[in-house]
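Chemist: what shape does this take:
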Amino acid sequence: MKRRAAIHIISAIAAGTAIPPGAIETLFSGLDDSLGRPLGLSEWEATVHEYGQVVGTLPAGELIKDLIADIVAVGELLNRPNSTDDRAALMRVNAGLAGVLAVDFGDVGEKRAARMSWAAARQSADASGDRDLRVWVRGKAAQKAFWTERPDSVVAELASEAIGIADGTPSAGLADAYAARVYVAAARGDTDRVDSTLDDLRRVFDHLPQDTNDQSALAFRESQLRWAESYARTWNADPRAEVSLEHALSLYPSNAFAPRTNLALMKAAVMINDREIEAGLQHAITTMENDYRRCAGRAQLVKRVLHTLPGNARTLPAARELHAFTTAT
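Modeler: Down below sits the predicted model:
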């Protein structure tokens, strides 16, 4: 059943059609089955780490097939009637795989599949008993819920759950949760909430171990902190936005296409706010032409750039050209 569901999902993604109803549920149906004693858990953990390193450097959806195949394999391990000594470790692996899969599903616009994958990640993390992981799947899901334009109430609930489970213990997931709150406050134009939540985020970040070599999805790095600051300052027309953007950009490697492109779009908004309207529009258009990759929130950012335009500039040919990208991202 699971292999058939995996084939249906892969075929649908390849054909650009909707994932068949029930396929995602079938894919994760082994979570409640009896657990066996899997071999090679360290290899599985390394695999999750590797996925986390590359998920932001490849075109959206590139990892879906491999992730699905690995989730099927983990599901088969879950069904082995043997010792349950490795149950917690296996659940951690499944949570990590499901979380990265949810990110990739969201980036290709498969919102329901992303939602179901995040639910599976939360279920697995809770079963693992790993508090930091439980916080991470909720904090990261809160961020991604914002970028896939789910209701603010959903973002707020996920972030609050993460913060509640963390109970003051600093972790990457707790930082993700506060970052999600920053995005919502900035989108609403709530300057006071932006400032206070950024302070919360910085306090958490200051207490995190900073391993510059850890590029996994379960890490929170300075680049992400500066990205959140840049986002908040850009949409609140903060005069520090340009400096913040340059700082954030300098922290991302050249192959981090999605965050660098999104920062470039914010730069276009800053230029428009500085009355460099034509130059800002052209910067945004060039940015979109140079990075064809889809990612969650890209259309949202383009719309926000257009929203910064004064009324008489929204009919400019360049504005119409940029608007065309909102239906193609």
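
Chemist: please count neighbours and contacts with C-alpha atoms only from this point.
Modeler: Will do.

Chemist: using the three-state scheme, assign the residue lying closest to Q143 once chain neighbours are set aside.
Modeler: Sequence neighbours aside, A180 is the residue nearest to Q143 in space, at 4.7 Å (criterion: CA to CA, 6 or more residues apart in numbering). Classification of A180 by DSSP: H, G, I helix; E, B strand; the rest coil places it in helix.

Chemist: correct me, but A180 touches S160?
Modeler: No - taking contacts as CA atoms under 8 Å, A180 lies outside contact range of S160: 10.2 Å.

Chemist: compare these two (neighbour count), which wins?
Modeler: Per other CA atoms under 10 Å, whichever of A180 and S160 has more neighbours is A180, with 29 against 20.

Chemist: contacts only, for the more buried one.
Modeler: Contact analysis of A180 by CA atoms under 8 Å, 6 or more residues apart in numbering lists 139, 142-143, 146, 155, 159.

Chemist: switch the cut-off to 10 Å
Modeler: The contact partners of A180, by CA atoms under 10 Å, 6 or more residues apart in numbering, come to 139-147, 152, 155-156, 158-159, 174, 186, 197, 201, 228.

Chemist: sequence B follows; please return its structure for comparison with A:
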Amino acid sequence: MPRVSGPVDPSRSLWHLLGAVLRHWRECQDLSLKDVAKEVLVDWSLLGRWERGERPVPRDVVKRLDDYFGGDGVLIALREVALTGSASTPVAGTPNVQDAVDMDKLRRKLLAGVAMVGVSAVVPPMEGLEHLRAVVDHNVGASGLSEWEEVAWEYGLQMASRPPAMMIADLSLDYLAFQQAMVANASGHDMHRWRRLNARFAFVLADALGSAGHARESRRWWGSARRAAEQADDHEAMALVYASEAVQGLYEDRPAALVLSRVDSALALTSGRPCQATARALGARAHALALVGDHASAHESLDQQARVFDALPDRVTRDELSMDGWPEFRLLHTRSLVYALSGHSAAARAQREALAAHPSGRPRPTVQVRLHEAISAVRDGDVEEVLEQARRTVEGLGTNVNWFVLRTAQWVADAVPPRERSRSAVIDYREQLTLSRGET
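Modeler: Next comes the predicted model:
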């Protein structure tokens, strides 16, 4: 068995990092220096020096080593990064972004993870690829404002269909990269656009965290989104943050008084003007009032919301894809839920209209309306049958379930008549919901 060499500290330099990866891969295959040197046609003592980070690896040799270990370009990329990182003179015009952390040390720490990747890896660690991309951007120019606007717009589209837990990691990394770009590039006449985009990223991240069930984190991010919108002096964005936080707060069991205060803040900013923020805020008010039992006021808020919807411009009501739209199915969805919670006699009709209006390809809101039907049915029908159907409906979403769906499913159990709540079917249903959201 080949002797295991002493450790290499990958944090000393990028050449030490490359050597640490090379040694890790060799020892994972239980090979000696001489075994590898023979296959790649080099002197084994030179190979040892490269592993110890004592000398740069020639381009042709690193290519043979990468091919031999099946590295899929990892060693080649590391060599290019090491060459760039070793340069003593920075390229003119390169931004120096070191607000809270030493970015060079951070990159080295992230890159050190490459050393833990076995030779069977299909691609290099994502952090390593990001570092390589940073080197490329260093030479060709970083992403501009218009590119970041497109990234934010695309995340807004994904909110309706992509599982939020899967989206958060990508979104947070892109938001960090955006922050670096904003610090380096935001100035003069473009400053307002950068700040508005900053508020939009914070809004989407807050919304995604809440959708994934991370209530504590989302509350903090709603605060960040509010401050970002204030910095941008964008009253409509501020109103939308308040209204959306109110909607999400209803699904997180936040106090009704707090939710209604957020609604009031949103409406004060819009002065009741027909816009998406006003429509959302009125829907949140109707929902909150239905939960506390003020059904008459809840229904009046729905009527106000309908009047706002009728006055919205076509570009808003016809936009069924992006987060900037507020189409008719949102109006009907809110009415379906509020009528179910308040026991309105027209609940069944409202639910049919909502189901008919929901666009195809968006299973989550459709499942929610099915649960609205269950809220209405469980009061009068066979509790066990209704709960079983509701459970299967939620399970049908698989990994695409989010917190809004799970909380709506809990409202189904809350609607069970008090005399029926001790039944085993009700207890089992609640326990299954608890497990499905990862609680113990």
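
Chemist: hang on, the earlier thing: common neighbours of A180 and S160 of the first structure, please.
Modeler: Common neighbours of A180 of the first structure and S160 (CA under 10 Å, 6+ apart) are 139, 142, 174.

Chemist: neighbour count, secondary structure and distance to E50 of the first structure added to these, as a markdown table?
Modeler: Output for the shared contacts of A180 and S160 of the first structure, formatted as a markdown table (neighbours: other CA atoms under 10 Å; DSSP: H, G, I helix; E, B strand; the rest coil; distance: CA to CA, whole Å):
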| residue | neighbour count | secondary structure | distance to E50 of the first structure |
| --- | --- | --- | --- |
| G139 | 31 | helix | 20 |
| A142 | 30 | helix | 23 |
| L174 | 34 | helix | 22 |
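
Chemist: residue range for the longest helix along the first structure in the second structure?
Modeler: When the first structure is parsed with DSSP state H, its longest helix is helix 87-107. Mapped onto the second structure using TM-score structural alignment, helix 87-107 of the first structure spans residues 191-211.

Chemist: compared with the first structure, how much does the matching stretch deviate?
Modeler: Stretch 191-211 of the second structure differs from its equivalent in the first structure by a mean of 1.2 Å after superposition (mean CA distance after the TM-score superposition for the first structure).

Chemist: any idea how far H138 of the second structure is from the counterpart of P59 of the first structure in the second structure?
Modeler: If you follow P59 of the first structure across to the second structure using TM-score structural alignment, you land on P163. P163 of the second structure sits 33 Å away from H138 of the second structure, going by CA to CA, to the nearest Å.

Chemist: same check, this time on E388 of the second structure
Modeler: Counting by CA to CA - E388 of the second structure and H138 of the second structure are separated by 57 Å.

Chemist: of those two, who's got more company?
Modeler: More crowded of E388 of the second structure and H138, by other CA under 10 Å: H138, with 16 against 13.

Chemist: can you find the partner of that one in the first structure?
Modeler: Counting by TM-score structural alignment, H138 of the second structure has no partner.

Chemist: measure H138 of the second structure to L132 of the second structure for me?
Modeler: 10 Å.

Chemist: one more: A37 of the second structure?
Modeler: Look at A37 of the second structure and L132 of the second structure: by CA to CA, they are 28 Å apart.

Chemist: could you do C275 of the second structure as well?
Modeler: From C275 of the second structure to L132 of the second structure the distance is 43 Å (CA to CA).

Chemist: when those two are compared, which one has more neighbours?
Modeler: C275 (20 against 17).

Chemist: what is the neighbour count of the nearest residue to the more buried one once chain neighbours are set aside?
Modeler: Spatial nearest neighbour of C275 of the second structure, excluding adjacent residues (CA to CA, 6+ apart): L312 at 6.1 Å. Neighbour count of L312 of the second structure, defined by other CA under 10 Å: 18.

Chemist: just the helices in the stretch 201-329 of the first structure please.
Modeler: With helices called from DSSP state H, counting those that start in this stretch, the stretch 201-329 of the first structure shows them at 222-235, 241-251, 257-273, 277-290, 298-307, 317-323.

Chemist: show residues contacting the last one.
Modeler: Contacts of helix 317-323 of the first structure with the rest of the structure, by CA under 10 Å, 6+ apart, involve 277-282, 284-286, 288-289, 299, 302-303, 305-306, 309, 313-316.

Chemist: what's the answer for stretch 159-168 of the first structure, then?
Modeler: Outside stretch 159-168 of the first structure, the residues within contact range by CA under 10 Å, 6+ apart are 131-143, 153-154, 156-158, 169-170, 173-181, 204.

Chemist: give the aligned range of it in the second structure.
Modeler: Under TM-score structural alignment, the match for stretch 159-168 of the first structure is residues 263-272.

Chemist: just give me how far the matching stretch sits from the chain centre.
Modeler: Distance of stretch 263-272 of the second structure from its chain centroid, counting by CA atoms, centre = their mean, to the nearest Å, is 27 Å.

Chemist: try stretch 175-185 of the first structure
Modeler: On CA atoms, centre = their mean, the centre of stretch 175-185 of the first structure falls 12 Å from that of its chain.
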